[in-house]
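>>> Turn this into a structure:
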Amino acid sequence: MDQEKFTKDSMPTAPESYWRDSVTLPSFEALKQDIDADVTIVGGGITGITTAYLLQKEGLQVVLLEGGEILNGTTGHTTAKITAQHDIIYDELIGHFGLEKARTYYVANMEAKEFIENIVKENNIDCDFEEQDAIIYATSDDSMQKLEKEYRAYERLGIKGEFLDKIPFNITIQGALAMKNQAQFHPLKYLKHLASSFVENGGKIYENTTADTIEEAAKSKVVTRDGYKVTSDFVLVCSHFPFYDKKGMHFARLYQERSYLIAVKARDEYPGGMYLSADQPTRSLRYAKMDGENIVLVGGEGHKTGHSTDTMKHYQALENFARQTVGIEEFLYRWSAQDIYTLDKVPYIGRITSNDPSILIATGYKKWGMSSSTAAARLLTDLVLKRDNPAQELFSPSRFDADPDFRKFMSQNMDVAGHFIKGKVEGQSKSLDDLSEGEGAVVKINGKRAGAYKDEAGEFHIVDTTCTHMKCELEWNNGEHSWDCPCHGSRFSIDGDVLEGPATKPLDKLNSN
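The predicted structure follows:
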């Protein structure tokens, strides 16, 4: 870490994750030939790496493909809370799925926490793993009523919880609900060990290898953008948003949100615990270790991807909250993350269709990927090895419950249609001559909608703003300097490279003539 880049009075100009900056990860070559394996895993985040680690230990030959660098997606930009307290959810799960399935959800996530803890202890991994209580607090009467229902759900499910009437910050609350014995850690220090162990035991990782499609057969073939093929008995799609969507069934049942974090050296001593607001806009607090000292991670400000173009305002809102709650002695980092939601708030983990046992997916963790992804890795491993797992039915991707799925399905797809039409009729916001250095905007090039960014050297980076996934028009994200899709959440760099799926193909580059 370069300490000279930190300033006491201003937020860092460029987004960068503390997790990524504080660890050196191994690098791997791209795939350059056709190969065979028992299992192909697409996606080098926590789900893919944990599943690869588990299956390789079971004696299977596993190949992992990553479109960019491993651990550079949501896993590298998380808050890294390992908890089964996923906002206010258990009262809703009981009402929608019933008591037993709600309990299954809780047990799967607690077993995931215990799994991580055991791996850390057994391998003596230095990853700042610490048990902490997870605390959700209410500042309004409405949220307080929801917390009271949630506490009753805890009691019915046997969850160890505690009601609090105050928290150790300058925040006036109606009440708070603590889930005991949860945890936090440095996710990349943990996963670096798993990735290294996987490779040492014969596993193969290929970076900068984008999976484009799957040729289904008795042995399926994952076909990369460069035309190489990996043939295997099983394909596990762990690429955050599934790059392969048979019959288009998942694009309409998932949506993506972005949220924001800042890391600061706090003026006040942090009291411990992991905190989340029940009210909107969301506020999240936890501490982490940097060079032996505590720093504070402040997160929140979630919104659908592509629905907020002035994203710097979200960082500024977190700055104001941090000053009020913990004080800011020094700014350290700012970064954002992308999370996927299912319609019923429960992840899709399992066979992509009920009658196809060889292609499996894992997605839709909301903002709770550390526990959910580990639960997913354990379930995917059991499915490949044909072992029973009590969470299989709950997480099945082929489920579709009428309430609340149907209403959310209709609402989500009407929203997509609205943004599709809006993007097609909306005019440009600026001309090329109007752009300042470091600024991007929608412009017209030869009468066609385009996206232009003017870099610090005065050079223009111009792309076609039509998303390569399903032809929606992209919007400029000024906080991350990216082009974001308001329909399904794909994101692209200033030069058109894919940053987030479901898109797999880059944008066309244009010139200003």
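
>>> CA atoms for contacts and neighbours, from now on please.
Will do.

>>> so how far is the first residue of stretch 220-234 from its last?
With CA to CA, to the nearest Å as the measure, the first residue of stretch 220-234 is 7 Å from its last.

>>> Ok, stretch 245-260 next?
Start and end residues of stretch 245-260 are separated by 28 Å (CA to CA).

>>> So which bits of it are buried?
245, 250-260 (16 or more other CA atoms under 10 Å).

>>> same thing with stretch 501-513?
Residues of stretch 501-513 classed as buried: 501-510 (neighbour count, 16+ other CA under 10 Å).

>>> Next, the second sequence, to be compared with the first:
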Amino acid sequence: MSPSEKIPQFPRTYWREIDLPKFDVLNEDISVDVCVVGAGITGITAAYLLAKEGVKVALLEAGSVLNGTTGHTTAKLTAQHSIIYDELINHFGEDQAKLYYESMMSAIQFVENSGVDCDFSKEDAYVYATTEQYVETLKTELEAYQRLGIDGFLKDTIPFQHIPVKGALVMRNQAQFHPLKFLRSLLDDAVKAGCSVYENTVAMNIEDEDDSPIIETKAGHRVTCKHVIMATHFPFWDKPGLYFARMYAERSYAIGIKTDKEYPGGMYISGDGPTRSIRSTPFEDGQLLIIGGENHKTGQGENTITHYEALEDFAEEVFGINEYHYRWSAQDLVTLDKVAYIGPITSERENVLIATGYKKWGMTTGILAGHLLTDYVLNRANPYKELYGPSRFHADPDLKSILTANADVAKHLINGKLEFFPREPEDLQVGEGSVVMFNGKRAGGYRDENGKLYVVDTSCTHLGCECAWNAAEKTWDCPCHGSRYAYSGGVIEGPALKALELLKEE
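I've put the predicted structure just below:
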């Protein structure tokens, strides 16, 4: 059987296989102290902490709670964000690099101390090298560990004989958990403490006059508040800070399998490419192995189904696949200096707060952000404000990164407009999507499993780049700033707020 025949037909994430609460849509104007937009790990953590402090909170979610990036993670709770600490020391200094580590460890401690039944377990985390060259990188990173007082050491091997490892860097006392079991408990407690939650409520704009921001929803309702927290992955209102020019979007993939081999424990990630992430979680009467990796910029690269095939090939070779249960993908944003933006959207708008740019390490960073944003709202001191402040700028690497990122955007903006595609919408087979020519112009077509044809204008409604077809997820993805759309045109992920124009449906 070929790899593509084994792959589950549709993406499905293991974490959402639990009962989650349902909430009504917002159907009236309301007034609260804080409006949190986005019901993922950051938004729910912040709403929980604020509600427990007696703050009147409304939590708005454009779709269903916990169905975004938080529901599509590998769920490692770790301060070992691959290789980062030597770079942090060079760009931020030793004191700030140590604060980065301490902030992530505080997030792990929060989950451990919560008492929530969420499959929490302490695990060592490993970054491994498959080349002698990368072993030298691990040695340099170990020196950074030692300077910062991080509990870690080098090993020659990891317990997987089919991975050609040359060395591995271990960080002790890390953890893993079931993120939705944990956050479901926090959400329930937030509601009990008075937090109002609204699903299928799309925030479109913010009016920030007279120090009382007003969130305008797609349905025309208004939420007046003293503070806004944008926990929407990408800030839905980003014009003041121009965040689309200060980050880029990457996709990554994961599969969930069962194997006959006993799992030895630990969490693993390759340092050199291609990225491979390995962990396990309790599942049925045994363990589900979660294999992740295959990073690429959103809307760029090869046929996306090949990324699942590559992970399957790796899992088969290393573990042997007994049962193939799940496949899913996620998207995250990377900042210019690889540290998240958490705090006021600009120095002039201190009551509009953001949290974004987690670089695929959203479990610890999201929990940290919930605490940090709570302290901003309550005007409390926090040692991590300077490190994560969104208004920071460092000439190196920020200047180089912003020039490189925006040159890439310009290339895709121009090239996409000049492409010609000989296919017509009528050529598409059932289950097939492609760029096509429609009425003499570039468009996107998809024919669903029932034979229904959808044709959309592929020009991204954010800044006009041409979207690419994502065959694995059946979406239109923008290669410039990471907006994603359903095959019928609806927005799945921002920064875009408006749907692609539906040109034909039959």
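
>>> Need the buried residues of stretch 245-260 of the first structure in TSV (columns: secondary structure).
Formatted as TSV, those follow (DSSP: H, G, I helix; E, B strand; the rest coil):
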residue	secondary structure
Asp245	coil
His250	coil
Phe251	helix
Ala252	helix
Arg253	helix
Leu254	strand
Tyr255	strand
Gln256	strand
Glu257	strand
Arg258	strand
Ser259	strand
Tyr260	strand
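
>>> Trp483 of the first structure: which of the residues you listed is nearest?
When those are compared for distance to Trp483 of the first structure (CA to CA), Arg258 wins out at 13.2 Å.

>>> how about that closest one, what's its match in the second structure?
Counting by TM-score structural alignment, Arg258 of the first structure lines up with Arg251 in the second structure.

>>> What of His96 of the first structure?
By TM-score structural alignment, His96 of the first structure lines up with His91.

>>> In this structure that match contacts Asp398, no?
No: with contact defined as CA atoms under 8 Å, His91 of the second structure does not reach Asp398; the gap is 10.0 Å.

>>> Check which helices and strands the longest helix that the second structure contains is in contact with.
In the second structure, taking DSSP state H as the definition, the longest helix is helix 94-114. Applying 3 or more CA pairs under 8 Å, 6 or more residues apart in numbering; DSSP states H and E, we find helix 94-114 of the second structure packed against helix 85-92, helix 132-148, helix 362-377, helix 385-388.

>>> Contacts for the last one, please.
When contacts are taken as CA atoms under 8 Å, 6 or more residues apart in numbering, the neighbours of helix 385-388 of the second structure outside the stretch itself are 96, 99-100, 339-343, 372, 392.

>>> quick check: that helix aligns to which part of the first structure?
Under TM-score structural alignment, the match for helix 385-388 of the second structure is residues 392-395.

>>> Average offset of that stretch relative to the second structure?
When the second structure is superposed, stretch 392-395 of the first structure averages 0.3 Å from its matched positions, counting by mean CA distance after the TM-score superposition for the first structure.

>>> buried sites along that stretch?
Counting neighbours by 16+ other CA under 10 Å, stretch 392-395 of the first structure gives 392, 394-395 as buried.

>>> same thing with stretch 153-170 of the first structure?
For stretch 153-170 of the first structure, a neighbour-count test (16+ other CA under 10 Å) marks 153-154, 157, 159, 161, 163, 167 as buried.

>>> do the same with stretch 4-18 of the second structure
Buried-residue list, stretch 4-18 of the second structure, by 16+ other CA under 10 Å: 7, 12-16.

>>> now swap in stretch 286-306 of the second structure and tell me
Under 16+ other CA under 10 Å, the buried positions of stretch 286-306 of the second structure are 287-300, 304-305.

>>> Likewise for stretch 48-62 of the second structure?
48-52, 55-62.

>>> against the first structure, where does that stretch fall?
Counting by TM-score structural alignment, stretch 48-62 of the second structure pairs with residues 53-67 of the first structure.
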